[in-house]
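1. following is a predicted model, sequence given first.
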Amino acid sequence: MLKKIFIDGENGTTGLKIRSQLDNHPGVEILRIDEKYKKDPAAKRDLMAKADISILCLPDAAAREAVLIAQETATRIIDASSCHRTAENWTYGLPELCTNQRQRIANARLVANPGCFATAAILLLRPLIQHQLIDRDAQISIHAVSGYSGGGSTMIEKHKAPGRTGDMVFYGLELAHKHLPEIISYSGLKNPPIFLPSVGNFYQGMVVMIPLHQINFSSALKILQTLTSYYADEPFVTVSQIMIGSTIDTQVKAGSNTIFFHVLADHSFYKTGRLVLLAKLDNLGKGAATAAIQNMNIMLALPENQGITY
């Protein structure tokens, strides 16, 4: 029997991506709400009552309201907004986080989909902090650039508007980006990192970079070995060898759920001890829509890769 899925906010950027993926998913049936009732609590409640899982693709305030409506039903929730990622009684929907995370997701009623930037930063930092290759109290900087689809319909319209100038927009310059709480909570860092996100003049794709200083050659090898070992059995994580003098662009296969990790060193590494940890992913794939589908599959005891692009 097909599992029933309700996407609340299916016409938004993330919702459309999830819907298009699930249209070809062999294990589920999508419950659709009439456009004229999309803000009607009673109509939502009726669909949630029929749904095995309701996926919320809504702004934060609307997501909070939807969760209250869902409490009147037995539906399980995957929330793609940012408002429940560190909330009590919610499970963080990042299966690769640690050994037991898949089981926690499988048993959860309330799952918070991770942020796109946070997914990369946490998965780079957590293994290295656990293995004491980065100190928990280290002062970390994170630099990132994302495609403009990450900002939803408003940002997409701005980037497509005639007469737009500039190829890069830096934001979050108050150093209080909404992804910081989850990065701190799940990476193991004690101190808030300096996080400098930006948006490029391209639709989707993302690169996240973390520079490290005073790393000797032995530690550099341990960093690579730790990342490789930690994610050895993860189908959606690829770890490359140490790269020197490389060029990496922001583009990945559209809709891909794979995250690519690189360890970059300069030509004078033996003197400088400088490394850069780099992650590349699709902000609409592993950073949003396909991550939600991965969580959905786990919650429904379906094959984890079903309906997902690598």
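-> Okay, I see it.
2. please make it C-alpha for all contacts and neighbour counts, starting now.
-> Fine.
3. now find how far off-centre stretch 180-193 is within its chain.
-> 15 Å (CA atoms, centre = their mean, to the nearest Å).
4. what about it, start to end distance?
-> Stretch 180-193 has an end-to-end distance of 8 Å (criterion: CA to CA, to the nearest Å).
5. name the residues that touch it?
-> 85-86, 118, 121-123, 125-126, 129-130, 135-142, 195 (CA atoms under 8 Å, 6 or more residues apart in numbering).
6. recalculate using a threshold of 10 Å.
-> 82, 84-87, 92, 94, 97-98, 114-115, 117-130, 134-142, 175-176, 194-195 (CA atoms under 10 Å, 6 or more residues apart in numbering).
7. of the residues you listed, which belong to helices?
-> Per DSSP state H, helices hold the following members of the contacts of stretch 180-193: 117-130.
8. got a list of what the residue nearest to R274 when sequence neighbours are not counted touches?
-> Once flanking residues are discounted, R274 sits nearest to H213: 4.8 Å by CA to CA, 6 or more residues apart in numbering. Contacts for H213 (CA under 10 Å, 6+ apart) come out as T272, G273, R274, L275, V276.
9. same for the helix or strand hosting S218, what does it pack against?
-> Here S218, judged by DSSP states H and E, is contained in helix 217-230. Under the contact criterion of 3 or more CA pairs under 10 Å, 6 or more residues apart in numbering; DSSP states H and E, helix 217-230 touches helix 116-130, strand 237-244, strand 259-265, helix 269-272, strand 275-281.
10. try this one next to it:
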Amino acid sequence: MTVRVFIDGAVGTTGLEIRERLESRRDIALITLDEGRRKDDAARAQAINDADVVILCLPDDAARGAVAMIANDRTRVIDASTAHRIADGWTYGLAELEPDQADRIASARFVSNPGCYPTGFLALVRPLVREGLLGADALLSVNATSGYSGGGKAMVAEFEGGEANTAFRPYALALSHKHAPEMRQHAGLVHAPIFQPAVARAYRGMVVQVPLHLAQLTRPASLTDVAAVLAGAYDGGRVVRFAHEAAIVVRVEDDANTDRMTLRVTGNAATGQALLIATLDNLGKGAAGAAVQNLNIMAGLDPVAGLTL
């Protein structure tokens, strides 16, 4: 079976990466528009309706507009924008979020690709909430750093053109980042976490950290107990893995150029403090790799086909 795929917005950072991953695959037939037609709404609408699956790599409003162009009951959608991540009628495209999440994605018509930062946060937090070890009313914070490719072409140009005269830059200082509602809803939390993202002078890669006081947990538990919950949640998984070995150094580039995500639990047993850590590639499991994984699942293919693990 060959799946016809149209990437709407294939000239951006994520879209280009998805196209590169798919164009050599024999089980995928890419529908493409030349430069003169890619902004022609009639041509786009035709391509969208000819596709079995359309992958949207567009700004939010444009993504909503693209969905409105669908004039059939067959074309399926993977939206890489933030437009539909907490929208009714859309299935969240983090296959590891729940034990049956991949099955939900497989049967869904509309799938929202997760944000890169929420992917790390949710992988760390959701199992603890689901198991009742962390209360839904927990007040959490998340500190995360991404490679500059996560900011798209403008940020790439800024860092590579010499305008960004810095090695590390926190942003979203008003604590109103658009990923926070996504984190809250899909973790099953009452309150959105305090989210402090930053960009580093590395092209790709990401580290996400969630600090915890063990006293926050709903029952007495050790660092080993927290680690056991996370290890159990991802046991046997091919994309998300739990690292049992002690972390000496964790780098933003640890899982760069891959589509995997690595989770760790570190901390200080004497002070009752834990640190949950996820490393991933902001363009891999955080964006293009996740879209390809979702496409594979929706098409009934090997979920890790075309991924680098």
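-> Structure's in. What do you need? Predicted, not measured: the structure shown is a model, and the values here were computed from it.
11. care to give me the TM-score?
-> The TM-score (TM-score structural alignment, normalised by the length of the second structure) is 0.95; 306 aligned residues with a CA RMSD of 1.6 Å.
12. next, format the contacts of H213 of the first structure as CSV and append distance to G307 of the first structure.
-> CSV is the format used below for the contacts of H213 of the first structure (distance: CA to CA, whole Å):
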residue, distance to G307 of the first structure
T272, 45
G273, 43
R274, 40
L275, 36
V276, 33
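13. out of those residues, which are buried?
-> G273, R274, L275, V276 (16 or more other CA atoms under 10 Å).
14. out of the residues you listed, who's nearest I18 of the first structure?
-> Among these, V276 lies closest to I18 of the first structure (CA to CA), at 32.4 Å.
15. hang on, that closest one packs against L212?
-> Yes. Counting by CA atoms under 10 Å, V276 of the first structure touches L212, with 5.9 Å between them.
16. list residues touching both of those two?
-> Common contacts of V276 of the first structure and L212, defined by CA under 10 Å, 6+ apart, comprise A265.
17. coming back round to it: buried ones among the contacts of stretch 180-193 of the first structure?
-> Those of those that meet the buried threshold are 82, 84-86, 92, 94, 97, 114-115, 117-129, 134, 136, 140, 142, 194-195, by 16+ other CA under 10 Å.
18. hmm, back to that, tell me how far the helix holding S218 of the first structure lies from the chain's centre.
-> The answer for helix 217-230 of the first structure is 23 Å, by CA atoms, centre = their mean.
19. just stretch 234-249 of the second structure next, same as before
-> 17 Å.
20. go on, stretch 213-222 of the second structure?
-> Mean C-alpha position of stretch 213-222 of the second structure versus that of the full chain (CA atoms, centre = their mean) differs by 28 Å.
21. would you check which pair of the contacts of H213 of the first structure lies furthest apart?
-> T272 and V276 (12.2 Å).
22. any shared contact partners between these two?
-> H213, A265, D266.
23. quick revisit: could you dump the ones in helices among the contacts of stretch 180-193 of the first structure to CSV with distance to D233 of the first structure?
-> Output for these, formatted as CSV (distance: CA to CA, whole Å):
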residue, distance to D233 of the first structure
F117, 23
A118, 21
T119, 18
A120, 18
A121, 19
I122, 18
L123, 14
L124, 16
L125, 18
R126, 16
P127, 14
L128, 17
I129, 20
Q130, 18
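24. what's the closest of those to P26 of the first structure?
-> T119 (27.0 Å).
25. against M168 of the first structure, how distant is the closest one?
-> 22 Å.
26. before we move on, what about E96 of the first structure?
-> Distance from E96 of the first structure to M168 of the first structure, by CA to CA: 31 Å.
27. looking at the two, which is more packed in?
-> E96 (19 against 15; other CA atoms under 10 Å).
28. wait, what's in contact with that one?
-> By CA under 10 Å, 6+ apart, the neighbours of E96 of the first structure are R102, T119, I122, L123, Y230, Y231, D233, E234, P235, F236, V237.
29. list the contacts of the residue lying farthest from the centre of the second structure.
-> The centre of the second structure is farthest from one residue, A270, which by CA atoms, centre = their mean lies 33.9 Å away. A270 of the second structure makes no contacts at all, as judged by CA under 10 Å, 6+ apart.
30. how far does stretch 253-269 of the first structure stretch from start to finish?
-> Note: stretch 253-269 of the first structure ends 32 Å apart using CA to CA.
31. could you do stretch 137-153 of the first structure as well?
-> Per CA to CA, stretch 137-153 of the first structure runs 38 Å from first to last residue.
32. please apply the same query to stretch 62-82 of the second structure.
-> For stretch 62-82 of the second structure, the end-to-end distance is 11 Å (CA to CA).
33. and what of stretch 29-38 of the first structure?
-> 18 Å.
34. enumerate the positions of that stretch that are buried.
-> Neighbour counts over stretch 29-38 of the first structure (16+ other CA under 10 Å) mark E29, I30, I33 as buried.
35. distance of the last one relative to I134 of the first structure?
-> Spelled out, it's I33 of the first structure. I33 of the first structure sits 48 Å away from I134 of the first structure, going by CA to CA.
36. swap in the first one?
-> Counting by CA to CA, the gap between E29 of the first structure and I134 of the first structure amounts to 45 Å.
37. next one: D266 of the first structure
-> Here D266 of the first structure is placed at a distance of 19 Å from I134 of the first structure (CA to CA).
38. ok, S146 of the first structure next?
-> 25 Å.
39. and the counterpart of T13 of the first structure in the second structure, what does it touch?
-> Counting by TM-score structural alignment, T13 of the first structure lines up with T13 in the second structure. T13 of the second structure sits next to C57, S149, G150, G151, G152, K153, V156, L283, A287, A288 when contact means CA under 10 Å, 6+ apart.
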